[in-house]
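Undergrad: here is a sequence together with a model predicted from it:
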Amino acid sequence: MRRLAVTAGVVAGALTLAGCGGPDSGPDAAPDKAELSVTGAYMPQPVSDMAAGFFTITNKGGADDRLTSVSSDIAGQVTVHETVDGSMQEVDSLEIPAHGRLVLKSGGNHLMFEELKRRPKEGQKVTVQLRFAHSGPVTVDIPVKPATYTPKHGH
């Protein structure tokens, strides 16, 4: 009987210690991170030396992030614009909330491709690299749509 009690004590002690991990242990202990994905990307076929880009970035993670810059080989520069009360202005970054979305759409927040090196045509794709405050870069192939294209389901 004494042997059974000692064995039970050892097992109970081991189980107790196993549950006493520090703050870095266990599946939920890692800090929340942003989990970003891009959908609905398109660029209306440009009619000048500038173009616009639209898409939705969804953040399924538990931490906020920010879109901080964009680059593309077809443009001298790509800038991020915010539209507030119908007025467009260049900004340094746009927030992507945890468990939320950043929607870039016509008449709203969007990308501006300036100093185009070539004008992409309908049916082609434009590659962009998105950079974020906390997440690694994401490369997106944006399909070029007709100049008057409007998404059926919005963003």
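TA: Looks like it came in fine.

Undergrad: use CA for all of it now, contacts and neighbours both
TA: OK.

Undergrad: what kind of secondary structure is residue 5 in?
TA: Secondary structure, DSSP: H, G, I helix; E, B strand; the rest coil: residue 5 is helix.

Undergrad: tell me the spacing between it and residue 18.
TA: 20 Å (Cα to Cα, to the nearest Å).

Undergrad: what of residue 35?
TA: Taking Cα to Cα as the measure, residue 35 and residue 18 are separated by 30 Å.

Undergrad: how about the strands in this structure?
TA: In the chain, the segments counted as strands under DSSP state E are 36-44, 51-59, 65-72, 75-84, 87-91, 94-96, 100-104, 110-116, 125-132, 138-145.

Undergrad: confirm for me that residue 108 is in contact with residue 85.
TA: No - shown here, residue 108 and residue 85 do not form a contact pair, counting by Cα atoms under 8 Å, at 9.4 Å.

Undergrad: who has more neighbours out of those two?
TA: With other Cα atoms under 10 Å as the criterion, residue 108 and residue 85 differ in neighbour count, and residue 108 comes out ahead with 17 against 7.

Undergrad: centroid residue for the chain?
TA: Centroid-nearest residue in the chain, with Cα atoms, centre = their mean: residue 36, separated by 3.9 Å.

Undergrad: take this one as well and set it beside the first:
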Amino acid sequence: MAGVLALVTGLSGFALTACGTDDDKKAGRPELSVDGAYLPQPPTADIAAGYLSVRNTGGTADELTSVTSALSDDVTMHTTEGGAMRKVTAFEVPAGGRLDLARGGNHLMLEKLTRQPKVGETITLTLHFATSPAVEVKVPVKPTSYLPED
């Protein structure tokens, strides 16, 4: 009986969450979530790259406009095209789509690090958007050889 009650309670929570998401879609607001974040252990003491995905299940697009962190006062966003890295001022997070920041493509650069992060540690990034509230993300520090599963 206790197991059935736990299952029903869990499903009720899911239904309430799903209703909120449907309302956001109907109202045309972005509905953002972040996953897959990681920071490979930087090879030098003063620079690191950051990777993550931002999903938007809402009805309108948003833009990632900046990123802040206590690990660096200088976090910039870059795109890589034809092997050349270029700084950008924003990344679109399309309605019903996702923004992927990954090796060899769009990514974050943390420069002038305040300290050298260690593998196994977690750092915090705060993502700032054009219309949505800021999102704080806990980012694990991984070995430089780390490759995320698809």
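TA: Okay, I see it. Just so you know, these numbers come straight off a predicted model, no measurement behind them.

Undergrad: what residue in structure 2 is paired with the residue nearest to the centre of structure 1?
TA: The alignment partner of residue 36 of structure 1 in structure 2, by TM-score structural alignment, is residue 32.

Undergrad: re earlier: more neighbours: which of residue 35 and residue 18 of structure 1?
TA: More neighbours surround residue 35 than the other of residue 35 of structure 1 and residue 18, with 17 against 9 (other Cα under 10 Å).

Undergrad: any idea how far residue 97 of structure 1 is from that one?
TA: As judged by Cα to Cα, residue 35 of structure 1 and residue 97 of structure 1 stand 11 Å apart.

Undergrad: which residues do these two both contact?
TA: residue 59 (Cα atoms under 8 Å, 6 or more residues apart in numbering).

Undergrad: of the strands of structure 1, which approaches residue 151 of structure 1 most closely?
TA: Each of the strands of structure 1 was scored for nearness to residue 151 of structure 1 using Cα to Cα, and the closest is strand 36-44 (8.4 Å).

Undergrad: tell me how far the closest one lies from the chain's centre.
TA: Centre-to-centre, strand 36-44 of structure 1 and its host chain are 10 Å apart (Cα atoms, centre = their mean, to the nearest Å).

Undergrad: average distance between that strand and structure 2?
TA: Comparison of strand 36-44 of structure 1 with structure 2 after fitting gives an average deviation of 0.3 Å (mean Cα distance after the TM-score superposition for structure 1).

Undergrad: what does that strand rub up against?
TA: The list of residues contacting strand 36-44 of structure 1 from outside it, by Cα under 8 Å, 6+ apart, reads 51-61, 122, 140-149, 155.

Undergrad: which among those residues end up buried?
TA: Buried by 16 or more other Cα atoms under 10 Å: 51-61, 140, 142-145, 155, out of these.

Undergrad: distance to residue 13 of structure 1 added to the strands of structure 1, as CSV?
TA: Below are the strands of structure 1 laid out as CSV (distance: least, Cα to Cα, whole Å):
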stretch, distance to residue 13 of structure 1
strand 36-44, 42
strand 51-59, 42
strand 65-72, 42
strand 75-84, 57
strand 87-91, 57
strand 94-96, 45
strand 100-104, 44
strand 110-116, 59
strand 125-132, 46
strand 138-145, 47
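
Undergrad: test my guess that residue 51 of structure 2 contacts residue 102.
TA: Yes - using Cα under 8 Å, residue 51 of structure 2 is in contact with residue 102, at 5.2 Å.

Undergrad: counterpart of residue 58 of structure 2 in structure 1?
TA: Checking with TM-score structural alignment, residue 58 of structure 2 has residue 61 as its match.

Undergrad: now its match: how far from residue 54 of structure 1?
TA: If you measure residue 61 of structure 1 against residue 54 of structure 1 using Cα to Cα, the figure is 22 Å.

Undergrad: which residues of structure 2 does stretch 132-141 of structure 1 align to?
TA: In the comparison with structure 2, stretch 132-141 of structure 1 aligns to the range 129-138 (TM-score structural alignment).
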